[in-house]
Structure formats: structure tokens, C-alpha cells
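Undergrad: Quick one: sequence and predicted model below, then my questions.
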Amino acid sequence: MKDYHLGDIVRFKKQHPCGGDTWEVIRIGMDFKARCTTCGRIVMMPRRKFEKNVKEIVERAGE
């Protein structure tokens, strides 16, 4: 299990329909909320699905 923090930028395995593939983590808990860095769309998904969909952490918060 990876350690995610608010403000982390992650890349999902699948690309968003707007063409963006990086997301900013804006809520952590049983459910995760992420904002597309390209179009600003916000999605909410269960932790298990979020962790399965994340390909890599592009940028850590505060670095």
C-alpha cells in the first residue's frame, strides 16, 4: 500500500477524455477525490479503485 498525501500529483493508467493524465489528490480517506490538472474535473472513487488505477506518483506534495 502506497502512502498518498493531499496535493500529490498522480498519473492514472487510463487517460481522461479531456486528454489529461495527471490528477491532484484533494481528499484522502475511505474515498479519494482527485482533480484533473488539465480540465479541473473532480472525481471521487473508493480507495481500492484509486490505488488500482494509479500508475505512478508524478510529484509529491511539498517537494
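TA: Arrived safely, thanks for sending. The shown structure was predicted, so the numbers you read here are calculated from the model rather than taken from an experiment.
Undergrad: Every contact and neighbour count from this point should use C-alpha atoms.
TA: OK.
Undergrad: now the strands for the chain?
TA: 9-12, 22-27, 31-36, 42-46, 54-59 (DSSP state E).
Undergrad: And the shortest one, what does it pack against?
TA: In other words, strand 9-12. Under the contact criterion of 3 or more C-alpha pairs under 8 Å, 6 or more residues apart in numbering; DSSP states H and E, strand 9-12 touches strand 22-27, strand 54-59.
Undergrad: got another, please set it beside the one above:
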Amino acid sequence: MLAPQRYEIGQIVELRKPHPCGSHRWEITRTGIDFGLKCLGCGHRIMIPRKKFERAVRKAWPPGENPPE
């Protein structure tokens, strides 16, 4: 069994489904049972349960690293 992925505040992740603004990239603003995310396209903030978040993540960049455009 794989070890669970660790996520940190400020980390950039790419989700499977795009936000209505067209962006796939989000910044993590809160971790725990629920994740707080901020859309990097329009700045909209959402909260989603950890289980749903972990299924939706396609790619996660290391903390402090900016993803290519």
C-alpha cells in the first residue's frame, strides 16, 4: 500500500475537472479533514472534503515550486 501524499499550505495542485473560469490549478489554503483551495485563475475559494480532494488531484508540485505555465 502506498503512503498517503502529504500536502502543505501554499502548495499548488492541478485537479482533474476545470473550474468554470477554465483553470485547473489551485493553491492549498487549509489542510485537515477539509481542504481549502483558491483558484489561480479567478481567485475563487472553495472547501472540499479530504477524500474528494485526494481523488480529484491529478498533479501536485513540491511546496515552494512554481508550476510551468
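TA: Noted; the coordinates are in hand. All figures in this text were calculated on a predicted structure; none of them were measured in a lab.
Undergrad: Could I get the TM-score for this pair?
TA: Once superposed, the chains reach a TM-score of 0.92 (TM-score structural alignment, normalised by the length of the first structure), with 62 aligned residues with a C-alpha RMSD of 0.9 Å.
Undergrad: Take the strands of the first structure and write them to a markdown table, including mean neighbour count and distance to residue 1 of the first structure.
TA: Below are these laid out as a markdown table (neighbours: other C-alpha atoms under 10 Å; distance: least, C-alpha to C-alpha, whole Å):
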| stretch | mean neighbour count | distance to residue 1 of the first structure |
| --- | --- | --- |
| strand 9-12 | 20 | 15 |
| strand 22-27 | 21 | 16 |
| strand 31-36 | 19 | 14 |
| strand 42-46 | 13 | 14 |
| strand 54-59 | 14 | 12 |
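Undergrad: Let me have those in a markdown table, extended by distance to residue 3 of the first structure.
TA: Listed next are the strands of the first structure as a markdown table, based on distance: least, C-alpha to C-alpha, whole Å:
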| stretch | distance to residue 3 of the first structure |
| --- | --- |
| strand 9-12 | 12 |
| strand 22-27 | 12 |
| strand 31-36 | 13 |
| strand 42-46 | 15 |
| strand 54-59 | 10 |
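Undergrad: ok, back up a step: tell me which of the helices and strands packed on strand 9-12 of the first structure sits nearest to residue 14 of the first structure.
TA: Minimum separation from residue 14 of the first structure across those (C-alpha to C-alpha) falls at strand 54-59, 8.8 Å.
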